[in-house]
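Chemist: sequence? don't have it. structure:
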């Protein structure tokens, strides 16, 4: 019988060493029968909009938390599959467990329940995307609990027959437009919070992969955005730090503030969510994580053709090691200042 993989506590962080979750061979054709998704606004194709009308569209695109399709809608086609909206159970604002700001049962735990269904069996040949955790860390900074909840989703889907996973880490919260202008101490805490979560999550996924005999790939958004930020013009971007439109998705002003003149040259659409171009680049980073290509590829703004960049994410996707003293400092400090930093900017 499969044993659940849980994280005991934050004290484990200092001894974790990031390792590659899966071998990096590049298959020539997709090995998946389908793609299923659970998660938050980063992968929500308009589900929460259908319930409560958020985000307002326009300025958002047809209920997405962006100005175009989200990467979970784009990935199946890049894998040679057809995107099926009924396979996407994500809700913007949701957490890794039960949390949703509306109080409705829309968290990842409930999403997994809906995905598994009454018969308790899922397709073993499909790919299962789990993209959650940011909303949890932006409200209570409890890293072990957040990671435990993500691993619970992996365990439950595995028990139902799932074998292939793409689990998404959090971005560097300090580099979100919402964090612009914050004091240096707060930015340091946010960086440590992101790095600590990603490090613990990736190491825990490695253990789950070994113990449960699963194929688990980790999409390191922090690393992907770092690579893109070092050479933004190589990816067709001019601005990687500002929002194209400076709004809070939960409180959109009337009239709207002025929007940037060329959204496809911006990495971020609003204060926390990627732009359409950002989602296209995340799709390419996902293909790197899955082993389908060696490098993040650029999407041309004119014809959407794919052009290879010179930066390899897979070669550099391990989270950089953080000194133990800095790690502990960041965790302790995060609880004190993250509430002040990001609570104002919720999905």
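Modeler: Everything's here; your move. Everything numeric here is computed off the predicted structure, so don't read it as measured data.
Chemist: could you use CA atoms for every contact and neighbour count after this?
Modeler: Noted.
Chemist: for the helix or strand hosting residue 328, packing partners?
Modeler: Assigned by DSSP states H and E, residue 328 belongs to helix 324-342. Judged by 3 or more Cα pairs under 8 Å, 6 or more residues apart in numbering; DSSP states H and E, helix 324-342 is in contact with helix 184-212.
Chemist: report the buried residues of the helix it packs on.
Modeler: Residues of helix 184-212 classed as buried by neighbour count (16 or more other Cα atoms under 10 Å): 186-209, 212.
Chemist: the helix holding residue 328 vs helix 184-212, what angle?
Modeler: 110 degrees (axes from the mean of the first three to the mean of the last three Cα atoms, to 10 degrees).
Chemist: ok now helix 324-342, how far from the chain's centre?
Modeler: Taking Cα atoms, centre = their mean, to the nearest Å, the mean C-alpha location of helix 324-342 is offset from the chain mean by 21 Å.
Chemist: hmm, who's touching that helix?
Modeler: Residues outside helix 324-342 that contact it (Cα atoms under 8 Å, 6 or more residues apart in numbering): 14, 138-141, 178-179, 182, 186, 188-193, 196.
Chemist: again, but for stretch 163-172
Modeler: 124-134, 154, 190-191, 194-195, 197-198, 201, 213-222, 225, 290.
Chemist: in strands, which of those fall?
Modeler: Among those, the members falling in strands (DSSP state E) are 127, 128, 129, 130, 131, 215, 216, 217, 218, 219.
Chemist: which of the residues you listed lies closest to residue 159?
Modeler: Distance to residue 159 across the ones in strands among the contacts of stretch 163-172 (Cα to Cα) is lowest for residue 128, with 13.2 Å.
Chemist: next, the one to line up against it:
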């Protein structure tokens, strides 16, 4: 943690804002997972993950995600999005040889991918939203694991500041124990606890950095909690059951062959095992013959599209809430 203060305090003189002013932004740079992925994994997996339909145009939902809908509230907003489905905060591929970690992205590498083609600008608003895959998909859900996630987020944000980022916005996590996945896996109490513990770590991190004013926290858990307690206010009638059940292939693509679609030859065993090792991704892989014959899904009133990902209605509500928070903390300057 000390290196944070050494790095950030050295930049205070460059980032001081008047007491009654808001720091300006004209671009959002996003780092995250499937909750914010607008097509990166889809392109990486040659259009097979997530299967569209039933997923919407490479999104892990049935419609546009919260991030892309911010352009409604901020016309002219530029978004540089490195979020990728399956991504973790911790780079588990560096500590484990398990095949499931060798293809999946992580926060540090997302930053590397961004810096290979772009740079942080003074008017960027950098958003980090991680943790769901660490805790729910891969089962790293002890308090010590949460501290490792916190450290990965802290290290990445420090790296961003060293590379020119001036303002960073952290998102915490909703109660992962309320997802259909947690109930079906019978890990409700465990992941509810770790979600709350993670959020306390994020709050503590933000408070420690508050004096230098570079890092803020958007408590998205409160938005989800409100939806669960008063779903009718958001047009929701079912907060427990997924709209799409998926078919959880034990080994994604294993029921298919190159003769079904020549593109499948691009996927090796490591790719398939990696997706199979993450149930949040595996659900999004369907046999193309089955999905071609499937009827359109009616998700009206549903909070969850699949076992963990929200529907477009929830994304729209989250986008409005996030936009309201951003507007209260930052000044938008359209280019």
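Modeler: Here it is on my side, so go on. What you see is a predicted model, and the numbers here were worked out from it, not measured in a lab.
Chemist: circling back to that earlier point, what subset of the contacts of stretch 163-172 of structure 1 is buried?
Modeler: Neighbour-count burial (16+ other Cα under 10 Å) applied to those gives 124, 126-134, 154, 190-191, 194-195, 197-198, 201, 214-222, 225, 290.
Chemist: just confirm residue 123 of structure 2 contacts residue 22, I think it does.
Modeler: No. Counting by Cα atoms under 8 Å, residue 123 of structure 2 does not reach residue 22; the two are 11.6 Å apart.
Chemist: so what's the gap between stretch 117-134 of structure 1 and the chain middle?
Modeler: 16 Å.
Chemist: show the end-to-end separation of that stretch, please.
Modeler: 26 Å (Cα to Cα, to the nearest Å).
Chemist: the strands in the stretch 51-200 of structure 1, which residues?
Modeler: Along the stretch 51-200 of structure 1, counting by DSSP state E, counting those that start in this stretch, strands occupy 127-131, 164-168.
Chemist: looking at these, which is nearest to residue 33 of structure 1?
Modeler: That would be strand 127-131 among the strands of the stretch 51-200 of structure 1, by Cα to Cα, at 7.6 Å.
Chemist: specify, as a residue range, where that closest one falls in structure 2.
Modeler: Residues 125-129 of structure 2 are where strand 127-131 of structure 1 lands when matched by TM-score structural alignment.
Chemist: and the two most separated of the contacts of helix 324-342 of structure 1?
Modeler: The farthest-apart pair in the contacts of helix 324-342 of structure 1, when distances are taken by Cα to Cα, is 14 and 178, at 29.1 Å.
Chemist: which of those two has more neighbours?
Modeler: residue 178 (24 against 17; other Cα atoms under 10 Å).
Chemist: ok so, going back, looking at the strands of the stretch 51-200 of structure 1, which is nearest to residue 273 of structure 1?
Modeler: strand 127-131 (13.6 Å).
Chemist: identify the residues contacting that closest one?
Modeler: Contacts of strand 127-131 of structure 1 (Cα under 8 Å, 6+ apart): 32-40, 42-43, 150, 153, 162-169.
Chemist: ok, average deviation of that strand from structure 2?
Modeler: Strand 127-131 of structure 1, aligned to structure 2 and superposed, deviates on average by 1.0 Å (mean Cα distance after the TM-score superposition for structure 1).
Chemist: report the angle between that strand and strand 215-219.
Modeler: Using the same axes, to 10 degrees: strand 127-131 of structure 1 against strand 215-219 is 40 degrees.
Chemist: what ranges does structure 1 have for its helices?
Modeler: Assigned by DSSP state H, the helices in structure 1 fall at 47-52, 71-78, 108-116, 134-137, 143-159, 184-212, 221-230, 276-290, 324-342.
Chemist: for residue 58 of structure 1, which of the ones you listed is the nearest?
Modeler: Closest to residue 58 of structure 1 of these is helix 47-52 (Cα to Cα; 11.8 Å).
Chemist: quick check: buried residues in the closest one?
Modeler: Buried, per 16+ other Cα under 10 Å, within helix 47-52 of structure 1: 47, 48, 49.
Chemist: skipping its backbone neighbours, what lies nearest the second one in space?
Modeler: Distances taken as Cα to Cα, 6 or more residues apart in numbering put residue 91 closest to residue 48 of structure 1, at 5.2 Å, once the chain neighbours are dropped.
Chemist: what does that neighbour correspond to in structure 2?
Modeler: Under the pairing rule here (TM-score structural alignment), the equivalent of residue 91 of structure 1 within structure 2 is residue 84.
Chemist: ok, its match to residue 42 of structure 2 distance?
Modeler: Taking Cα to Cα, one finds residue 84 of structure 2 at 9 Å from residue 42 of structure 2.
Chemist: please apply the same query to residue 83 of structure 2.
Modeler: Distance from residue 83 of structure 2 to residue 42 of structure 2, by Cα to Cα: 12 Å.
Chemist: OK, contacts around the nearest residue in space to residue 203 of structure 2 that is not next to it in sequence?
Modeler: Nearest residue to residue 203 of structure 2, sequence neighbours excluded (Cα to Cα, 6+ apart): residue 217, at 7.1 Å. Residue 217 of structure 2 makes contacts with 169, 170, 171, 172, 202, 203, 206, as judged by Cα under 8 Å, 6+ apart.
Chemist: what do you get for residue 212 of structure 1?
Modeler: 2, 3, 158.
Chemist: list only buried entries from the residues you listed.
Modeler: Among the contacts of residue 212 of structure 1, those scoring as buried are residue 158 (criterion: 16+ other Cα under 10 Å).
Chemist: from the contacts of residue 212 of structure 1, which is closest to residue 68 of structure 1?
Modeler: Of those, the one sitting nearest to residue 68 of structure 1 (Cα to Cα) turns out to be residue 158, at 31.8 Å.
Chemist: map that closest one across to structure 2 for me.
Modeler: Checking TM-score structural alignment: residue 158 of structure 1 goes with residue 161.
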